[in-house]
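Enquirer: I'd like to go over a predicted model; first the sequence, then the structure.
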Amino acid sequence: MTETRTTCPYCGVGCGVIACEEEGVVSVRGDDAHPANFGRLCVKGAALGETTGLAGRLLHPEVAGQRVSWAHAIDEAGRRLRAIIDEHGPQAVAFYASGQLLTEDYYAANKLMKGFIGAANIDTNSRLCMSSAVTGYKRAFGADVVPCSYDDVENSDLVVLVGSNAAWSHPVLYQRLVKAKQVNPQMQVVVIDPRRTATCDIADRHLAIAPGSDAGLFVGLLREIAQRGAFARQYADAQAARDSAEPWTVARVAEFCGLTEQEVNDFYTAFITAPRAVTLYTMGINQSASGSDKCNAIINVHLACGKFARPGCGPFSLTGQPNAMGGREVGGLATMLAAHMNFEPDDLARVARFWGTERLAQTPGLMAVDLFAAIGRGDVKAVWIMGTNPAVSLPDSHAVCQALAACPLVIVSEVAADTDTSRYAHIRFPALSWGEKNGTVTNSERRISRQRAFLPAPGEAKADWWIIAQMARALGYGDAFRWQHPHAVFCEHAALSGFENHGERAFDISGLANLTRAEWDALAPVRWPVRASGDTLDLQQGWRADKQLRMVPIEPQATHARTGQLYPLLLNSGRIRDQWHTMTRTGTVPRLMQHIAQPMVDVSVQDAEHFQLRDGGFARITSRQGVMVAKVSIQAGQRPGALFVPMHWNACFARQGKVNALVDAVTDPHSGQPESKQVAVRIAPWQPAWQGELISRQPVPLPSHVQWWRKAIDGLHHLTLCGDKIIYDELLLFCQQRNWLVQTARAGSLCHLLAWHEGRLMLGLWSAETLPVIELALITAAFDSAPQTPAERHALLNGRVNGQPAQGRIVCSCFSVGETRIRQAIAGGCTSVDALGQKLKCGTNCGSCVPELRGFIGDVTGHPHPNPLPEGEGTDRTYV
């Protein structure tokens, strides 16, 4: 067995992972020595070994859907790119990259696009999650510097989480917070979120603010700091910021935010009197048409009362992706140059000298939403998309798909053979996946870690930096891209960070520029700066003498979305516990599909009654842009007038399951980040005539009138179906065309069907008016070994063994523990989370299911939640 220290490829916490590989079987465990997680892993990280198979992988280059050699694919792409550049100029070309890329890949892409093609049209999916935070930091500090560490979170007196369901989005950091609060019960935790989430499990206070009203709360806090004489020191524009905050009295804030004056006052007192305070914020703040202002409103209050640049204090933006920070370092956004430099004369000249180019882009390029709009208009005629799925993740996804369909040249570098985006590709490059990649990533606290390869490259898959270097050669720029190993790319990146940098730029890792390959291979996690001349970064005084810290005057804005008679509700979108982005990795892992297996919509009790929605039923959600279908989940902690839907599902995993089909392409004017968190919608119940489960050895074509959701199951195809017309006749014809024997049971709306060929089970359908409960273990066993006795075949046709209780919805994905077993254990005396863990193991690994376990205990025992929320907010059964 070989063991390799590497880094998790999911969220920005940047957990260390030890990957164990033996005869092609991969298992993982947390790295006890890594300072981000100290051995902890969430359920997604713990399941990484289950994502390393080759099923569904893109393994060979393709042109026009046909497999070709690498030489042919590169030459064809280079020829077509060169023709477009020569005819229409460099502005007709764009790259769209990803926070999933390693820093070395990102550096190569940025260098090729900005430095040698000569346009700055390289943006990234980080624009969708972190660009408002970048803008906020740059406006306040003069540089994109995250001023906090995870140690600050653990060593604070007050931790404020705003627009962040960290329990599910950053679970390992959240578990560090849980542990810190256990060690120090005096620590106060405040959650600011329109809905009650799993993060509220440890909250001393939950402020269920009106959607999009966060800036009002923090601008009012700035006024209160001034009113109470708590200003610690003056910064540039402090008076202007105070003047803009003056109208925001407690009464006005309460009205704007939908809170009581008591709730506002109590929060303000807690923040002002706490010796130390950290504010953690993420997509709920950033994904707004005024996200940059919200970020600065948060930064302002930390500057004003001195809770900044000292242990346990600061405004801490949590990064959503594993290497969004690394992408910012190398200039992966269209609005910046490499090494945190800007489109200013000195920086432009400096980068051009370092790269030895006369073609450096001189002005910022198109940001993500504008970039795809330009593709739709025909202004951009070639786009190279690397490691991301904009046909799903960008707002107004129908328009994005139309743009890609009309684009003359779409190149996609991808791991998965089939994604919504790659379906539009003219040329496809097979890229390396986690476990095969070799390079570095930077996490939310500025910590650079190594991601090390421990698996061989499958098929003809190649590293992204290598593909980019080969494309540079095909375009005639090969001399500047002669790297033979990612170590060389990293050292060039590090050298640029220190080039002509005498303290003028905060980002500086020049102390790593001369690492040998062996030293780079062994590089331990390290926070930047890592200067050749010393590693200090004194943000309290400003990171350099002439870069004074600045407060930004903020005028809070209501959400851009406007509800009305036709669209009376506000829709919020976000992540769920066990899935990641557009599911190309996590959607293939059966245990990560157990907790929430299809798109759902959280609805308040009041709205469910008003719109006649049934818990567990279906609803159609419609906006001005599009429509989606989701299961209804009625939640006591959901704010009336607001809905919540997960962002992950796409056309590969669902029909009409894309939330971004609903979202308008409205962006922040400063950061270009879309307002993905609020869109005006309407909702209506939909009662299909039948529902069913279809499991087969091969894909089954379905008519367009059927709604379907794909679910992961090893070696088979599993779809949950529903519709207004049963598909029995279509399935029967499908089986007859293959000479399969069919066994059926039909009675009223019930229709069960099994198809056999030479004694092997080929297909099974279990359908009825309501979704039948089936035992997957029984069915998958039948596909492996056909049942022999009549009783066994009858049980299979029934979908379950008669009299055997179903396990129920899976709550603990780590150990596949279902709701039925949990409730039975509680009824049998396991009336604490610890007792459940001892009996069933649930809650003992990543801890993400603990809030739900507490909810079940409350349901069964009638005992109050051990850390109750304010009166009137009941404990939810499920937290989504």
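Expert: Here it is on my side, so go on.
Enquirer: hey, let's count contacts and neighbours off CA atoms from now on
Expert: Will do.
Enquirer: thought Thr820 was touching Gln804?
Expert: No. Using CA atoms under 8 Å, Thr820 is not in contact with Gln804, being 12.0 Å away.
Enquirer: show me which of these two is the more surrounded one.
Expert: Set Thr820 next to Gln804 and count neighbours by other CA atoms under 10 Å: Thr820 wins out with 16 against 8.
Enquirer: who touches the more buried one in this structure?
Expert: Going by CA atoms under 8 Å, 6 or more residues apart in numbering, Thr820 touches 806-809.
Enquirer: only whichever of those residues are buried, select them in ChimeraX.
Expert: Selection of the buried residues among the contacts of Thr820 in ChimeraX, burial being defined by 16 or more other CA atoms under 10 Å:
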select :809
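Enquirer: presented hereafter is structure B, for comparison with structure A:
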Amino acid sequence: MNQTETKNRTTQTTCPYCGVGCGVTVNQDSQGLAPVSGDQQHPANFGRLCVKGSSLHETVDHVDRLLYPTVLGKRSSWESSLNLVADKMQQVIQEYGPEAVAIYAAGQILTEDYYVANKLMKGFIGSSNLDTNSRLCMASAVVAHKRAFGSDTVPGCYEDLEEADLLILIGSNAAWAHPILFQRMAAAKQARPDMKVVVIDPRRTATSDLADLQLSIRPGSDAFLFNVLLCWLDHSNALDHDFIANHSEGFEQTLQAARASTPQSLQECAQQLDVDEDDLQTFFQWFTATDKTVSVFSQGINQSSTGVDKGNAIINAHLATGRIGKPGATPFSVTGQPNAMGGREVGGLANQLAAHMDFSGREVDRVRRFWNAPRVVTRPGLKAIDMFDAIKRGEIKFLWIISTNPLVSMPDADDVKVALAKCELVVVSDCMANTDTTAAAHVLLPAASWGEKNGTVTNSERCISRQRSFLSPAGEAKPDWWILSQVAQRLGFGEAFDYQHPADIFDEYSRMTGFENQGERDLDISGLSGLNHDQYDAMAPVQWPVNSQYPQGRQRFFDDHRFYTPSQKAQFIAIKPELPAPRSQDGSLIMNTGRVRDHWHTMTRTAKSARLAQHIREPYVDIHPDDARRLLLADGSLARVSNGRGEILLRAQITTNQRPGEIFVPMHWTSRYASAARMGALIDKSCDPFSGQPELKYTGVEAEPFPTAWQGMILSRSDLGAIPCDYWVYGLNDGCHGYEISGNQPLDSLQQWAQQILPDAEWLTLLDPDTHHMRLLAIVDQQLELVLFVHQDQAIGTRQWLIEQFAQTSLTTSERKALLAGRPLEGVVDHGRMVCSCFGIGENTIRAAVRNGCDAVDTLGETLKCGTNCGSCVPELKTIIRQETELA
């Protein structure tokens, strides 16, 4: 690594994970990188970092990095690879037209990268087929905003979460998905205990720990809930009639539609929502009585076949009470990705043009003149699902995938794999070499990664932050904007893409937002145009707009009651609630999907950190006890979850946090990290008709036991790749690589495989085939090289102690015997499963402290430090305290 090129240097940059957009401080000296810390001055986090952000310095090594361009698996030069890409693109355009070309990008690239991709496709190639994985994240919120406000405007800011007297979290497990925002909410509630928090989610999550009230509504019934609320507000005389009359349109039609869908009695409404009537009434009463109300909605709303209507139903309730544009009173869509907002700004979705402009004749002409572009598109392109379907049909011949992994994240992911196999040329730009999607590419282009990238990102509250580079690119990796510009130049568009620095791109983009913008577009950062490279590098975080009217940025929109519709009034949207289509043809269970605390997307970054891999080692399925009994699933057993599209193998977790008839499966594990856990392969292509956002929260499946003769684990000094057994999961440990394994294969075949990997090792063996019991140890140069333990029922429990033995430089005879026995020597402590990743505190250590009198989270923090940094483990600490108290 090139970490010692710059000595004693401090860099302020931005976290590349969720949409919170936390500032990160990176210190370097002659020894390399120090552990990162939070930027004390950044307005998103004020120095706080979650465990993922705190581990960023552990993810910048070159392991698994894509270091050089490759063509058909062979190393190539940049010149040759770029020529091939440009020549093929040109040939496809000439033979089939520009619509046969497509780009599928990510909400993780920088705004400057997005801008260049969008300009190239929609201004010069003449294809609207540029979409991103933000289509899977927040596309429904975009459409809901545009229908209500006339623009994709997030009205509020993070301070509103702290100023609210009623905070409603709808389809958001913020404790795990947006941990720093959650900690700001938790701190606000601690400071003001009268503040009420309501969680609306079919399942109980870590976020529920903060709730005064949880409504575990029937999946997909959110729009019905908020329609009922609107009727309640009307009956309770809680409407803001002045706002409705003077600053909005469409209220009467919207109220009539809500009444048409609402039963006469609260009891019937509660039955349809499958919640307690008193709880429902409490929620309505709190909303009615509380002016300072913030409704946070996220993926549980957006990732739906009716996500747009759900978003508008929430916004309707705020408009009806005038709770918008005020401190502590706003609807608030929180994005899932670090730069999904930046992509929305520059036209990163197929149904956008650029700079919050769409496809009206006036806007198309404006974009044409600003770019001096020869082929500005005049209509939207194909959204993600339609794009991959068009590839499969042979209509799109050239696909460029940038920094995303659709073979894991897209619905019907195996069908996406079939589609890519039919595409004439698949180009993938990525920082990682070993993903499901890179395996399907013809051309791989190495992209710069976090720490190497220089540009800007925009978070969920419209705050633009600098992402500054502090490392030299790995191998021959290049920034995405450079790669795109080089292809543009080879296509003959050199003058328009002669960028030398990301500051040049940012300046052009900022000027575009102000071009012929007399206040008719919300997005205007023309006040940031004209920055030289030094000024750009020093740019402080700021919320857009930034212009002559708001030179220091603007916290909240719509405080002036001026919207971006033709009438300048907000629009109520009449909603006819619809539950998701029945899934009975696919299975009797409803599968919900989402994130876990310490991993991100498809794990290409977080899996590089040993401490992040320890919190949850395996993909799992949460299932209610009633369903587990019916299906004969035991806690900790393997379950096969399947439907007509495919099957996955997961570890069963029996919990009352799930509603009966519903299961939860995390999204992260890929073919790189598990034998069969790609949940996207089971999800169908149902999507919202307005936004094209897929239904990722409601998939019909069946579940059944997956019986195996044995299960166990492997610890290895080296990465072993796929394991030859029915079930395996890979994860990095501190000092070694780890695998959970299970199967029905003969044990002697597993033994032969291990010994073939290390033919010169010294082997210690304990084998009893009749009881499916095997223990193998490989010793190389007096050091532990590999541990393979297999049991009939379950794997060895003292795993953490075994992991620590890889640090031993020379094993004694007694230590070898202890290793083979799987038990630590007397006096050696096994700390157990990792709970607090920030400080490396294991479950056994925490339980011992609770038994010794640490009966509260605060006292645990004082004694062990757990829970005192990012706070993400606090709900688990409370669970352990409760369990130990019940056992006492």
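Expert: It's in. All of these numbers come straight from a predicted model, not from anything done at the bench.
Enquirer: can you calculate the TM-score here?
Expert: Superposed pair, TM-score by TM-score structural alignment, normalised by the length of structure 1: 0.95. Supporting alignment: 863 aligned residues with a CA RMSD of 1.8 Å.
Enquirer: can you put the contacts of Thr820 of structure 1 in JSON lines and add secondary structure and distance to Trp248 of structure 1?
Expert: Formatted as JSON lines, the contacts of Thr820 of structure 1 follow (DSSP: H, G, I helix; E, B strand; the rest coil; distance: CA to CA, whole Å):
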{"residue": "Ala806", "secondary structure": "coil", "distance to Trp248 of structure 1": "55"}
{"residue": "Gln807", "secondary structure": "coil", "distance to Trp248 of structure 1": "52"}
{"residue": "Gly808", "secondary structure": "coil", "distance to Trp248 of structure 1": "49"}
{"residue": "Arg809", "secondary structure": "coil", "distance to Trp248 of structure 1": "46"}
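Enquirer: between the contacts of Thr820 of structure 1, which sits nearest Gly637 of structure 1?
Expert: Closest approach to Gly637 of structure 1 among the contacts of Thr820 of structure 1 (CA to CA): Arg809, at 20.1 Å.
Enquirer: trace that closest one over to structure 2, please.
Expert: In structure 2, the residue matched to Arg809 of structure 1 (TM-score structural alignment) is Arg833.
Enquirer: which residues touch its match?
Expert: Counting by CA under 8 Å, 6+ apart, Arg833 of structure 2 has contacts 614-615, 800, 842-844.
Enquirer: ok, now Val369 of structure 1?
Expert: So Val369 of structure 1 contacts 394-395, 665, 667, 672, 674 (CA under 8 Å, 6+ apart).
Enquirer: now structure 1: which of the contacts of Arg833 of structure 2 match?
Expert: Contacts conserved in structure 1 for the contacts of Arg833 of structure 2, using both residues aligned by TM-score structural alignment, their matches' CA atoms under 8 Å: 614-615, 842-844.
Enquirer: mind checking what Gln614 of structure 2 lines up with in structure 1?
Expert: Using TM-score structural alignment, Gln614 of structure 2 sits opposite Gln594 in structure 1.
Enquirer: name the nearest residue to its match, sequence neighbours excluded.
Expert: Ile810 (5.4 Å; CA to CA, 6 or more residues apart in numbering).
Enquirer: any idea how far that neighbour is from Pro699 of structure 1?
Expert: Note on Ile810 of structure 1: its distance to Pro699 of structure 1, by CA to CA, to the nearest Å, is 26 Å.
Enquirer: more neighbours: which of those two?
Expert: Using other CA under 10 Å, the more surrounded residue of Ile810 of structure 1 and Pro699 is Ile810, with 22 against 12.
Enquirer: so that one makes contact with Ile822?
Expert: No. Ile810 of structure 1 lies out of contact with Ile822 (CA under 8 Å); the separation is 9.8 Å.
Enquirer: helices along the stretch 351-500 of structure 2, start to end?
Expert: 361-371, 384-393, 406-409, 413-422, 480-490 (DSSP state H, counting those that start in this stretch).
Enquirer: in structure 1, what stretch matches the first one?
Expert: The counterpart of helix 361-371 of structure 2 in structure 1, counting by TM-score structural alignment, spans residues 345-355.
Enquirer: mean deviation, that stretch versus structure 2?
Expert: Mean deviation of stretch 345-355 of structure 1 relative to structure 2 after superposition (mean CA distance after the TM-score superposition for structure 1): 0.5 Å.
Enquirer: tell me the buried residues in that stretch?
Expert: Going by 16+ other CA under 10 Å, stretch 345-355 of structure 1 has these buried residues: 347-348, 350-352.
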